[in-house]
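Visitor: this is a predicted model, with the sequence first.
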Amino acid sequence: ESEKIDALYTTAPPNSLHLIGKRLHRKTGVPWLADFRDLWNQYPESYNPFRLRWKARLDDRFEKGVLEACQRAIVVSETMKQELLTKYPDLPEERILVITNGFDPDDARNLQPKRLFPQKFTVTHSGTLFAWRKTPEFFEAIRALVDTNPEFSRDFQLVLIGIVHAAVQEEIRRLQLEHWVHLLPYRPYPEMMQVLKGSDVLLLIVGNQPHAGNVLTLKLFDYMNAGRPILAVAPEGEVCRIVQKFQRGSVVLPGDGSGIKAAVERYYQDWKMNGLHEKSVQDLSAYYRRNLTQKLADILDETVKE
């Protein structure tokens, strides 16, 4: 009140920030913009691991209350917007706007690729590999390839940068893949981008949990910025659409072990024939952070003027 704030902007998770924004909006009357990077119940494995029905109902009540109270809600994908409109049919469609995640092309432009294993066919995953996103079919496909293809067994290397949850590590041990998997702690962002640029294929595992189709992870945009082919294990939805639209790589449905195996084998054969070249950067300016920030600024201006 003393600072004469023109607008309130909350972004979540954590979802408690939206509850704070709602309370401030009611107290001050200042226009409020609520930004949902995830749905309130996007990841029940984390937020409601015991599947408590009372908690799920309470979360829905909180989510609906925020959507009804704010002037504008921003979501990360068109699929997420449609999920909310289906769930809450009384919401005006124009209240929910889409601003995706994105990237800054300068983050990678002048970075030199860093090859951790110069003589290996290197597949890299960056970020947290959650237990519920492990997709055992991927590791089973790798096990099948190293068992049946001596050259692949000699040449293959999987690099996992970041947090790999215990259940995923147990899956790796169960299949006796330790020799082919290199675990690397989180690295500074520029170094991580160098490793991505120096990899042959970038692995993106979305999984098949509820709401997986609306996931539009920041990882996808880091991968596109790195310019390397992407192997996405993802359901029909946003990741699938963008990878295919911009011809950034291959998409295989979760659970399709033979499809995953074929995709990895195809990339490996291309690598042997020196065919895995950097993907030409098409017009990705719609996902540049500068342009996305301008879109957010325009929405804030419109919200204040109403």
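Guide: Looks like it came in fine.

Visitor: please count neighbours and contacts with C-alpha atoms only from this point.
Guide: Will do.

Visitor: disregarding residues adjacent in the polypeptide, which is nearest to the most centrally placed residue in the chain?
Guide: Nearest to the centroid of the C-alpha atoms of the chain, with distances taken as C-alpha atoms, centre = their mean, sits residue 217, at 1.7 Å. For residue 217, the nearest residue in space outside its immediate sequence neighbours is residue 101; the separation is 7.1 Å by C-alpha to C-alpha, 6 or more residues apart in numbering.

Visitor: before we go on, here's another structure to hold up against the first:
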Amino acid sequence: MRNVLVIAYYWPPAGGPGVQRWLKFTKYLPDFGIQPIVYVPENPSYPLVDDKLVDEVPADIKILKQPIKEPYGWASLLSKKKTETISAGIIKEKNPSFMEKLLLWIRGNFFIPDARKLWVKPSISYLAKVIADEGIETIITTGPPHSLHLIGLGLKKKYNIQWIADFRDPWTSIGYHKKLRLTESSRLKHEALERSVLVKADKIVVTSNTTKSEFEAITPKPIKVITNGFDDELQPMELDTDFTVSHIGSLLTGRNPLGLWQALQELIAENESFKKSLKIQLAGVVGEEVLQSIEDFGLMDCVRQMGYLSHDKVLETQQKSQLLLLLEIDSEETRGIIPGKLFEYLNTKRPILAIGPKGWEAGNMVEEHQAGHMCLHQDVASLKRVVLEAFQKYEKGNLNCDSVGVEHYHRRALTESLAKFI
């Protein structure tokens, strides 16, 4: 059994999709002769907490913790609510306040690459002894936050170790990067740090083919696509009696599906049975502008705001829903974003309606696996047709999904691929 050091920020009791990837990798890596040692912050500032995930941490892995200094606590002295929303990834696009502009400017230009940068130097110092004591030959950093890759960069400069950088999301090409109000010098610093990580790391792991292609233009180092996945053996459940259209996860302004809201508004006006049966379920953080759009389209009576759900409740909601929504920002930069929820959606065998940009990798996967349909944000006619067809099948009691070829997204199969790459 060889020891591998995994450096992560999101770890139970953190909630949300960011924690799932390495929680599951560490569960299965010992099956392939690799014993993970996990290094995480002692006092992190998690926007979402799911205490039940603590029970899923493997009992036989060593967890190392060191304190972290984060600026969100200081920023909350200016505006606690706005600091919390920004740290959760909610960036207001329409008419942001002066305080929101200021906090974004500080976040983008003073904390490069991100607000966890103050953990880098102390971690490099602390991990020196760990590498020696545990006989570590391989370290893995996972981001975002991408500052964790700078820990890997610092350790690589000091020690003869293999360093693998895992990118759950892109760095400078991700959609929200342009909203950080970066100065030109700050933008160049981000790009330089990204290039340093990609060039100095021995191997790189990404979650989409689009990101792989982007990185291949920067570095000759080996790049492996290992997507997110699912791990849960689901028990049969009764479907919702209402025509539930459910979205799981943060629904922020950029993902606001205006075309869908219009399609639903028209269907309600045209079909009394549809009006009585429709229930829009939103589980997770919902932006104020999204809620305003829903109200503007007269859909608020159909909406059920579920708030943040524990992972077990998420699985239950997904499995009981009639139709699952997968949404992405309509932009060139988001074509390679594959939300982690897609794989759990696939596991439920419930129909998926994917709405995103042209050429969206995740939307193409939905159709390739025969798990549902992909529509563009502005294509109201197609959205209306897909939803109406699903509703008609629901009325007949045969709204089903016969997806194919999803078995290789199981977390154990993905971990085997990772172990071979290591």
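Guide: Nice, I can see it. On a predicted model such as this, the values are computed, not experimentally measured, just so you know.

Visitor: quick revisit: the second structure: which residue goes with the residue nearest to the centre of the first structure?
Guide: Under the alignment (TM-score structural alignment), residue 217 of the first structure maps onto residue 339 of the second structure.

Visitor: do you know how far its match is from residue 153 of the second structure?
Guide: Separation of residue 339 of the second structure from residue 153 of the second structure (C-alpha to C-alpha, to the nearest Å) stands at 27 Å.

Visitor: just residue 215 of the second structure next, same as before
Guide: Using C-alpha to C-alpha, residue 215 of the second structure is found at 17 Å from residue 153 of the second structure.

Visitor: looking at the two, which is more packed in?
Guide: For residue 215 of the second structure and residue 153, the more surrounded residue by other C-alpha atoms under 10 Å is residue 153, and the numbers stand at 23 against 20.

Visitor: list the contacts for whatever residue of the first structure lines up with that one?
Guide: By TM-score structural alignment, residue 153 of the second structure lines up with residue 22 in the first structure. With contact taken as C-alpha atoms under 8 Å, 6 or more residues apart in numbering, residue 22 of the first structure is in contact with 32, 66, 69-70.

Visitor: residue 22 of the first structure sits in which helix or strand?
Guide: When elements are assigned from DSSP states H and E, residue 22 of the first structure belongs to helix 16-28.

Visitor: that helix: average distance to aligned residues in the second structure?
Guide: For helix 16-28 of the first structure, the mean distance to aligned residues of the second structure following superposition is 0.8 Å (mean C-alpha distance after the TM-score superposition for the first structure).

Visitor: map residue 303 of the second structure onto the first structure.
Guide: Taking TM-score structural alignment as the criterion, the aligned counterpart of residue 303 of the second structure in the first structure is residue 181.

Visitor: what residue, apart from its backbone neighbours, is nearest that match spatially?
Guide: Residue nearest to residue 181 of the first structure in three dimensions, not counting chain neighbours: residue 158, with 4.8 Å by C-alpha to C-alpha, 6+ apart.

Visitor: and residue 255 of the second structure, what pairs with it in the first structure?
Guide: Matched across to the first structure, residue 255 of the second structure falls on residue 133, judged by TM-score structural alignment.

Visitor: re earlier: how many residues are close by the residue nearest to residue 181 of the first structure?
Guide: When neighbours are counted by other C-alpha under 10 Å, residue 158 of the first structure registers 24.

Visitor: shouldn't it be in contact with residue 126?
Guide: No. With contact defined as C-alpha atoms under 8 Å, residue 158 of the first structure does not count as touching residue 126 (11.0 Å).

Visitor: need the contact list for residue 37 of the second structure.
Guide: For residue 37 of the second structure, the residues meeting the contact criterion (C-alpha under 8 Å, 6+ apart) are 3-6, 61-64.

Visitor: recalculate using a threshold of 10 Å.
Guide: By C-alpha atoms under 10 Å, 6 or more residues apart in numbering, residue 37 of the second structure lies in contact with 3-7, 26, 60-64, 130, 134, 136, 139.

Visitor: following element in sequence after the helix or strand hosting it, please.
Guide: Take DSSP H and E as the rule and residue 37 of the second structure turns out to sit in strand 34-41. In the C-terminal direction, the helix or strand that comes right after strand 34-41 of the second structure (DSSP H and E) is strand 62-66.
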